[in-house]
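> Quick one, what's the 3D model for this:
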Amino acid sequence: MGITQSDDKMEGWLYTIRSNRFGLQFSRKRYFTLQNNVLKSYKTIPTSEKEEPDRSAIIDSYIRVTDNGRESIHKKVFFIFTLYNTSNHNYQLKLGASSSEEAATWIHSLQDAALKKSSGNTSNIVDPPKKMWSSLRLSSIKRTRGNSMDWNFSPSLHTEAMTSDVIAPSPWKIFGCQNGLRFFKEVNDWDSHGRNGDEAIMAVGMVAGTSEAIFHTVMALGPSRSEWDFCCYRGSVVEHLDDHTDIVHQLLCSDWLSWGMGRRDLLIQRYWRREDDGTYVILYHSVIHKKCPPQSGYVRACLKSGGYVITPVNGGNKSLVKHMLAIDWKHWRLYLCPSAARSITTRMLEKVAALRELFKTKQGNCLSESYGEFEREMELAQMKKEGTQTKAQEPEEISNTDKDTLIVEEVEKQTSGRASLMDVNDTSDEFFDVPETSDSTDYDCLENESSPGLPSLNRQQPELPSAAGLVKNLQELATQKKGYMELPEVTREEENITTYSYGTTLQKDPACNVPCSWATGDPSVFLIRGENYLKDHHKINAKSTLMQMVGADWLRSGKRENDFGSRPDSIVQKYAAWGRPEFFFIVNIQIPGTTMYTIAVYYMLKTPLEEHLLLHKFVNGDDAYRNSRFKLIPYISTGSWIVKQCVGKKACLIGQALECHYYRGTNYLEIEIDVGSSTLARGVMNFVLGYFNNLVIEMAFLIQGNTQEELPESLLGTCRLNHLDVTKSVLATP
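You can find the predicted model right below:
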């Protein structure tokens, strides 16, 4: 639809995504403007700035924006993002864009607006109009700002996110060049070479097309795929798990395989995301799914890991495409001759050259055809899913007439008997169908059709799958990768009944030779803002940390565990009981699921807190200030390529991406990071959790410096978690 963006204003067409009283979603096209931290909505393009908007909302530091991925609503694909208020999650606004590029631009602009609107800087903010969104009543929330701190925002946030913030040796070594592509093999210390010759191989080439067009071409499984993918005979989406993940079945052609090999097929889980710089990441790995058992006449190959990284270059007109595969072809002859397996995998990677030639002949204009196929595939997958669920709910012996009567009776019964918002969103209402109204109809009309006894608040359909549902799906999809285990089938070691102190459940091992241990990471591998960063945007290697890491926990529980610093049996309270002056900083990472896992790392400051001005300001600031400054740099130093791509190596303002809670004690500050507050982060963490015992995870924490007085930055602390094993997690005591 197109958007217009200037230094102080952004405007364009978006779709509001709402739910009626039955929980069914519908969309309405509206024209949005974002200026001076005020988001306004119009039914038509405004003719002047004085025109009264249809709806408006203030975008301040309490607003978060989450990327919900793609979703099909009434046969139209949207790229969804949601605005919500951290003070009350009932106040939220769900919007959809026509393309991922438009969605990303809006997300960045809204995040920038939320950061610029500091708690102490309101002089340039215009008063919002009286008519506010009922689903995003931001101005009606009372906030206490007595302890607020002044801070400034540097516009380099998203530029910074485009580059890696970790200096690490490349695990790839070139071994050949063919058909204009460079071929690399993975060589590192984590045993990327499988015993069956299924080593990781990557092809790299330049394609004359935008990253978005290439992304849609690669994702499409329809007839257009036959124009470049000579390996795939037919593909289909088996199940749509969430907005970033689905299950795909591919039947492979046999004419390009080695002589004597039978036909092969693949059943893979496909995950995708878009980076801030326009890079698309698509990841694959093999799974088992009850809806797609092994096919007669085909041998199912095992894709250990694979995918694409599509990075825009030259202003976005061209893209660097990396295609990686580590695959076991399930053929006895290849086990005896690993070079033959590499030859077949290399042949499959030559699809990148075919993709390059396709865009060359069409002069980069491949988006419309592949995008249409992408929409139809999503729609078909969702129809299959809804049809299966509807069939399971309705008795087979009921006739069509009886079904209609039953639906009417059920609606009347449920509407008259329910008065709460949660009851209206009950899952039994999900599968009613309603005709789509025209765009000219006001989207408030459907809400007004509800009975007088029901509240007129926003009725939002529950997001599916939930954290527990996603974990259940992943547990049912038993992967065929080395090192992956299903959590329900894990036999835990006998519980250690002896008591322990919080901060001591993981043992320290500086050499990182003992599984389930911790050590301090090397600060020099992490990049931080230098003294002249505001002028040259140059980052430097960190030299040391302000704090000393003194302990770590690896816990599991049936509920969320927080505020470890206040517990009498924690190392924090033991130091306090001894009258020691040290100050503690705790990072508590909550991993959601049927079983809640917790990673907690403890840091100790030996010098007085007042000597470190930025840290003192952070510890005593309000939550809005803390969320705008606390930064995490992740790094998988040992692990598979697919996990490294999932996690990345880029600094993140964690309070802007995930929900954080802060607990301030006399001698400590604890930050609780809720991974489950983001659909995307929850899916990544639940995927990575199955690989934990094969990973060495490193993290660095710091407070972002935005002014010259706050530079250069300093790392608060680093940590290295070695081969965490879910079977050795400690049961948290009440």
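> contacts, neighbours, all on C-alpha from now
Will do.
> Look at residue 342 and tell me its secondary structure.
helix (DSSP: H, G, I helix; E, B strand; the rest coil).
> Also residue 199?
Assignment for residue 199 (three-state DSSP): coil.
> tell me the contacts of the closest residue to it other than its chain neighbours?
In space, and not counting its chain neighbours, residue 199 is closest to residue 193: 4.5 Å by CA to CA, 6 or more residues apart in numbering. By CA atoms under 8 Å, 6 or more residues apart in numbering, residue 193 lies in contact with 187, 199-200.
> What distance do you get for residue 714 to residue 157?
Distance, residue 714 to residue 157, using CA to CA, to the nearest Å: 18 Å.
> and this one, so I can compare the two:
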Amino acid sequence: MASPGSKKLVAADGSDEKLSGNLGRDSDSGSSSRSSGVEGGTFEYFGWVYHLGANKIGHEYCHLRFLFIRGKYVEMYKRDPHENPDIKPIRRGVIGPTMMVEEMGRRKVNQRDVYVIRFYNRLDETRKGEIACPTAGEALKWVEAFDEAKQQAEYALSRGGSARTKLNMEANIDLEGHRPRVRRYAFGLKKLIRIGQGPETLLRQSSTLVNDARGDGFYEGGDNGDAIEAHEWKCVRTINGVRIFEDVANFKAGRGVLVKAVAVAEASADAVFEVISKLDKRQRYEWDTVTGDSELIDSYEGHYDVVYCVYDPKYLSRWQSKRDFVFSRQWVRGQDGTYTILQFPAVHKKRPPKSGYRRTNITPSTWEIRNLKKRTDAEPPSCLVTHMLEIHSKRWFKWKRTSYSKFEKTIPYALLLQVAGLKEYIGANPAFKYETSATVVESKLSDVPNGVSDVPNGEYVDEEMEEQFYDATDSSSDEEESDEDDDEEDKKEIKVKLKNVSWAIASLSLKRPKAPGASNVLDASVDPVNIDPSQFQGSLRKGNGDKDSNCWNSPSGMGFMIRGKTYLKDNAKVMGGEPLLTLISVDWLKVDKAVDNIGLHPKCLVQSEPGKKLPFILVISLQVPSKPNYCLVLYYAADRPVSESSSLGKFVNGSDSYRDARFKLIPSIVQGYWMVKRAVGTKACLLGKAVTCRYLRKDNFLEIDVDIGSSAVARSVIGLVLGYVTSLIVDLAILIEGKEETDLPEYVLGTVRLNRIELDSAVSFEV
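Prediction:
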């Protein structure tokens, strides 16, 4: 049987070469190079997955199927075709530009937790289907594999000829239905059994402790993101190899202190996440002193669940009665593979307080699990585990100074020591240490001959797209390190203990530099026009400072770290400069449903007389799912036309897939509840890979409609943000990711600061 997630590269002469370790990675030098097979062969990815769906009579099923990706084609088998060379695929199709792939998170299927991937056609969402994997890490690798297949399809289209001829297939792969009503057992696997009249279930052989989830080793360590944060962490104690830190920059008397426990675990982030998220008490008893007997009460959208726990705290406190508590867990995975888990105290109607138990509210906390970069492929995977919480008790300070023993019998202290228990548990299990590296899908548009990235969008439109495998993944895989950690060293440290970092930087009397790398973006041969912001009035007013509320401002880009000139060689990032485009107006709208193409509305700023005189306007519409729905529209203007040969010119006039692969946003919660800060993070995000983006290029403007509701993870995070939005100051920076040396250094395209936005102030918008 082929192992799940195997990859190989089929050469042009028909021979095949098994790839081990990181795809395209030089094991001697540690450098990475593109070897996806676009030029000399065909990329392949194959392995066992669960196929989820319902048959014609409405019964749900969960079948074990062998999925095989060959180039841009995808096939599904009942048996491994390597062991059964004469077997025919039961489903077959081709990946096209309008196919979308979305990670749906964790779901319980037939008493087993699996991680679901949904496929759908963004032009026709009724055409959809689902597969699932046993771990989150495997699900991520399959998504990356589909991205690579999408890259192959785009390259095939770029070489000329008829798209109809290239993508015509004899059958469309249909994951939604199941043809036969008779259920069959997979050959030689003993995986499927019948449970009464209900759906089939999989009794897969017990996997290792890591469930074959493997780290890729491409990610950097450290806590730094792409936005500068005003934290000053001081190590106050080391216990069993775990460092205990206190945030001394943001402490306020009477409001508690933010602390965290940090340790290195000898396993991949995928494996550690699986250990933390599992509620099996036998495994939990080996490392967790807080959560004992646990039960999953409810689960929502795959990334949010509610857990009930019972434990006997005699060894923790003076209370003799048993205690229980209910808490919610919300988890997200960044594009760099970093996991963030948010844990809040919760109330649920299924578990009211009961006699004989003292109901306790668990302390809010967050987990962050980040892969560390490996020096060689032979080195075992490791990750940095951080557990953060806010402690309000004065016992913290007594313990910090004198090892106050009573604090060591509290739940907050036990939560901090969860990291130590996790570290020791993983170290005691060889399955984690000898975990092998998984292959990593890596593809760079810049390496493709004849410039796939420059193919006009119109070449992807063809009637034959109707016959594709959901026309998937409109986001190119590109390079995996799209938002890796900022590992720039030897930067001068500005020690200013102010909560508002951007204001702190501006107050240092530093000259705000011009955006690096932006000198040739606008056409220098044309005289600039005068941009008068007073001519453009949006529904959200411009503020008079950070103390103002329900308003916007445009801060400097100095609060963000962007790719420098030598980034492709040393991953060095530099401080951003002044934004290239001017933010002239912001609309805060309330809508019944998501609205696209706002720039075409007669009352839109773009259609006004002053707007038509501007050389170029970038319109970004952030569609916020809620009840009601909201829409935040940002208008950025250029005082000269955009140079077509620049990175911005290629973005404005390029294909949708090119834009998806380069449209980057860096968020930063400047002021607000620390849990919201951890949920949002400070890492750059390629929006086209995270959510659905639609583009409209007309006249003198480009509009980008960002559908935040298209992703379950994004919906979950935005729901948390909206709950605290009236107390938040949020900075956003938009830029075009530099993937080639000619596009570096990056420059900040535009910024916006949103000061304590009030939901009720949104203006109703009618189409």
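> how many neighbours does residue 515 of the first structure have?
Counted with other CA atoms under 10 Å, residues neighbouring residue 515 of the first structure total 19.
> Doesn't it belong to a strand?
No: counting by three-state DSSP, residue 515 of the first structure is not part of a strand but coil.
> does it really touch residue 726, like I thought?
No: the pair residue 515 of the first structure and residue 726 fails to qualify as a contact (CA atoms under 8 Å) at a distance of 11.3 Å.
> What lines up with residue 285 of the first structure in the second structure?
Aligning on TM-score structural alignment places residue 285 of the first structure opposite residue 344 in the second structure.
> What is the subsequent helix or strand relative to the helix or strand where residue 373 of the first structure lies?
Assigned by DSSP states H and E, residue 373 of the first structure falls within helix 367-393. Using DSSP H and E, the helix or strand that follows helix 367-393 of the first structure in sequence is helix 400-417.
> in the second structure, what residues pair with that next one?
So helix 400-417 of the first structure sits over no part of the second structure, by TM-score structural alignment.
> list the buried ones in that helix?
Residues of helix 400-417 of the first structure classed as buried: 414-415 (neighbour count, 16 or more other CA atoms under 10 Å).
> now residue 169 of the second structure: how far from residue 570 of the second structure?
Distance from residue 169 of the second structure to residue 570 of the second structure, by CA to CA: 44 Å.
> whoops, I mixed them up, residue 248 of the second structure
Residue 248 of the second structure is 32 Å from residue 570 of the second structure, by CA to CA.
> Check residue 309 of the second structure too.
47 Å.
> So which of those two has more stuff around it?
residue 309 (17 against 11).
> can you map out the helices along the stretch 501-650 of the second structure?
Applying DSSP state H, counting those that start in this stretch to the stretch 501-650 of the second structure gives helices spanning 501-506, 567-570, 609-612, 647-653.
> repeat for the stretch 251-400 of the first structure
332-336, 338-349, 351-361, 367-393, 400-417.
> Residue 522 of the first structure: which of those is closest?
helix 338-349 (35.5 Å; CA to CA).
> Going by contacts, tell me the helices and strands next to the closest one.
Other helices and strands packing on helix 338-349 of the first structure, by 3 or more CA pairs under 8 Å, 6 or more residues apart in numbering; DSSP states H and E, are strand 201-207, strand 318-328, helix 332-336.
> Let's have those in a markdown table, adding mean neighbour count and distance to residue 566 of the first structure.
Output for these, formatted as a markdown table (neighbours: other CA atoms under 10 Å; distance: least, CA to CA, whole Å):
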| stretch | mean neighbour count | distance to residue 566 of the first structure |
| --- | --- | --- |
| strand 201-207 | 23 | 49 |
| strand 318-328 | 24 | 47 |
| helix 332-336 | 14 | 56 |
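> Reformat those as CSV; add distance to residue 648 of the first structure.
Converted to CSV, those look like this (distance: least, CA to CA, whole Å):
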stretch, distance to residue 648 of the first structure
strand 201-207, 18
strand 318-328, 15
helix 332-336, 33
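> Any idea which of those gets closest to residue 644 of the first structure?
Nearest of those to residue 644 of the first structure, taken as CA to CA: strand 318-328 at 12.7 Å.
> Go through the biggest strand by length in the second structure and flag the buried ones.
Among the segments of the second structure that qualify as a strand by DSSP state E, the longest is strand 41-54. Buried residues in strand 41-54 of the second structure, counted by 16+ other CA under 10 Å: 41-53.
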